[in-house]
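A.B. asks: Prediction below, plus the sequence it came from.
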Amino acid sequence: MSVFDVQIGALTGDGFVGLEQFRGTAMLVVNLASKCGLTPQYAGLQVLHETYADRGLTVLGVPSNQFAGQEPGTPAEIAEFARSTFGATFPITEKVDVNGAGRHPLYAALVDTADDEDHSGDVRWNFEKFLVDPDGVVVARFAPQVAPESPEITAAIERVLPR
């Protein structure tokens, strides 16, 4: 199963964000939290979105409240926070579980990929990042502390951009 076969709810409003719409583009999937020490990474995610969207990258934010309750907000609160605090315009999905028995199918498709420290399996913390190539293959995983605009992430993005 490709990542692009997954359906995930939209953050606000009705319906789903069918990941099929992103087939043919690269995707950086990031679990978000608004009350975390790493929350300023929203700014870097927005920079990536603005820098690479025209070249075929989608930054996909996925709120999760599984780490110390650091994403407690309602969908409307999460959307307002992202927009007003960081000017976030990249797509954000519904709040989901990224670990455990209730793990969303998107994360089931992501977590077997290892990062540079050979960690695979459960997401460790907020802002863990997964890079998906235009064919839906997970090609890289980055620890939460790796900044979105870091050379490791931008080089990996450059390698998989479709245009």
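C.D. replies: Cool, the structure landed.
A.B. asks: alpha carbons only for contacts and neighbour counts from here, please
C.D. replies: OK.
A.B. asks: Next, count neighbours for Gly18.
C.D. replies: Using other CA atoms under 10 Å, Gly18 has 14 neighbouring residues.
A.B. asks: contacting residues around it?
C.D. replies: Residues near Gly18 by CA atoms under 8 Å, 6 or more residues apart in numbering: Phe4, Asp5, Val6, Gln7, Ile8.
A.B. asks: what about Val29, how many neighbours?
C.D. replies: Using other CA under 10 Å, the number of residues around Val29 comes to 23.
A.B. asks: just checking, Gln46 touches Thr85?
C.D. replies: No - between Gln46 and Thr85 there is no contact under CA atoms under 8 Å: 11.4 Å.
A.B. asks: take a look at this one as well, against the first:
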Amino acid sequence: MNKKVLLWSGAAVIGLLAAGAAIGQSLPSKAKQTPSTKLSKGAPMTHVTPISASAAQFDGLMGGQIDLTDYRGKVVLVVNTASQCGYTGQYAGLETLYKARQREGLVIVGVPSNDFGGQEPGSASEIKKFCELNYGVTFPMAAKYVVRGNAAHPFYKAALTALGPKAEPKWNFHKILIGKDGRPVAAFASAVTPQSSELGQAITSALSAR
């Protein structure tokens, strides 16, 4: 074979090897590659903002304040209530749930509202008397508030922003679950009872979270 051909072939091979090495150096190693920011299945929704201090403040039914930030480290179930509703019997289930899981760190806060069918027309003292005499309610009760629309209490506006339309009450005894870190976790329609497995599992999961 011609010596010139051999020399050219050798130079070409060396050139190709050098180019390959340069390309290899320009590629990041596996250790240097940016990790994916995609959340794994079941990962917490860290983009959800905790309820702000201003949105966490409720007037108490008989005076004083209910401050949801006082319950950080606990799980809070906020329920809009009414005394003349087909779901009013859920007061009994809520009280049972509260007594059963209070030691685990569950707090229930009732928020009376006259938004749906005018089914909570009573005064604060009438609501208190009704709840205690008929259902033995011992969990905290807020003053009467609007819970949907432009005039809604800031808590409900914050929950709507965090969880979307499912967080807006469609009727009495709608439920919003707040995790230990103050972030809204889930919302449940009125028909989901306090003793339902759906709600129970969500509470258990929230209580077991760190």
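C.D. replies: Perfect, thanks for sending it. Here the structure is a predicted model, which is why all the values come from computation and not from measurement.
A.B. asks: who has more neighbours, Gln46 and Thr85 of structure 1?
C.D. replies: Set side by side, Gln46 of structure 1 and Thr85 show more neighbours around Gln46, with 20 against 12, by other CA under 10 Å.
A.B. asks: Identify the residues contacting the more buried one.
C.D. replies: By CA under 8 Å, 6+ apart, the contact list for Gln46 of structure 1 reads Phe86, Gly87, Ala88, Thr89, Phe90.
A.B. asks: cutoff 7 Å now
C.D. replies: Contact analysis of Gln46 of structure 1 by CA atoms under 7 Å, 6 or more residues apart in numbering lists Ala88, Phe90.
A.B. asks: State the span of structure 2 onto which the helix or strand that contains it is aligned.
C.D. replies: Element membership for Gln46 of structure 1, per DSSP states H and E: helix 41-52. Counting by TM-score structural alignment, helix 41-52 of structure 1 lines up with residues 90-101 of structure 2.
A.B. asks: Quick check: the matching stretch compared with structure 1, mean distance?
C.D. replies: Compared with structure 1 after the fit, stretch 90-101 of structure 2 shows a mean deviation of 0.6 Å (mean CA distance after the TM-score superposition for structure 1).
A.B. asks: which stretches of structure 1 form helices?
C.D. replies: 41-52, 75-86, 105-110, 151-160 (DSSP state H).
A.B. asks: pull the longest helix from structure 2.
C.D. replies: Longest helix in structure 2, counting residues (DSSP H): helix 3-26.
A.B. asks: which residues in structure 1 does that one match up with?
C.D. replies: So helix 3-26 of structure 2 is aligned with nothing, judged by TM-score structural alignment.
A.B. asks: In terms of secondary structure, what does that helix contact?
C.D. replies: Using 3 or more CA pairs under 7 Å, 6 or more residues apart in numbering; DSSP states H and E as the contact test, no helix or strand touches helix 3-26 of structure 2.
A.B. asks: Can you get me a residue count around Phe127 of structure 1?
C.D. replies: Phe127 of structure 1 has 29 nearby residues by other CA under 10 Å.
A.B. asks: That one -> structure 2?
C.D. replies: Phe127 of structure 1 maps onto Phe173 in structure 2, by TM-score structural alignment.
A.B. asks: Now do the same contact list for that match.
C.D. replies: Neighbour list for Phe173 of structure 2: Val79, Asn80, Thr81, Tyr87, Ser190 [criterion: CA under 7 Å, 6+ apart].
A.B. asks: Leaving aside the residues adjacent along the chain, what's closest to the fourth one?
C.D. replies: If you skip the residues right next to it in sequence, Tyr87 of structure 2 has Phe173 as its closest partner in space, 6.7 Å away by CA to CA, 6 or more residues apart in numbering.
A.B. asks: Pull the contacting residues for the residue lying closest to Gly121 of structure 1 once chain neighbours are set aside.
C.D. replies: Nearest non-adjacent residue to Gly121 of structure 1, counting by CA to CA, 6+ apart: Val111, 4.9 Å away. Residues in contact with Val111 of structure 1, defined by CA under 7 Å, 6+ apart, are Ser120, Gly121, Asp122, Val123.
A.B. asks: circling back: please report how far the match of Phe127 of structure 1 lies from Ser52 of structure 2.
C.D. replies: To Ser52 of structure 2, Phe173 of structure 2 is 23 Å away according to CA to CA, to the nearest Å.
A.B. asks: What segments of structure 1 are strands?
C.D. replies: Ranges of strands in structure 1, per DSSP state E, are 7-9, 16-18, 26-32, 57-63, 129-132, 138-142.
A.B. asks: What is the mean deviation of the fourth one from its aligned residues in structure 2?
C.D. replies: Looking back up the chat, that one is strand 57-63 of structure 1. Looks like 0.4 Å for strand 57-63 of structure 1 (mean CA distance after the TM-score superposition for structure 1).
A.B. asks: And that strand, what's buried?
C.D. replies: Neighbour counts over strand 57-63 of structure 1 (16 or more other CA atoms under 10 Å) mark Leu57, Thr58, Val59, Leu60, Gly61, Val62, Pro63 as buried.
A.B. asks: Same question for the fifth one.
C.D. replies: By neighbour count, and taking 16+ other CA under 10 Å as the criterion, the buried residues in strand 129-132 of structure 1 are Lys129, Phe130, Leu131, Val132.
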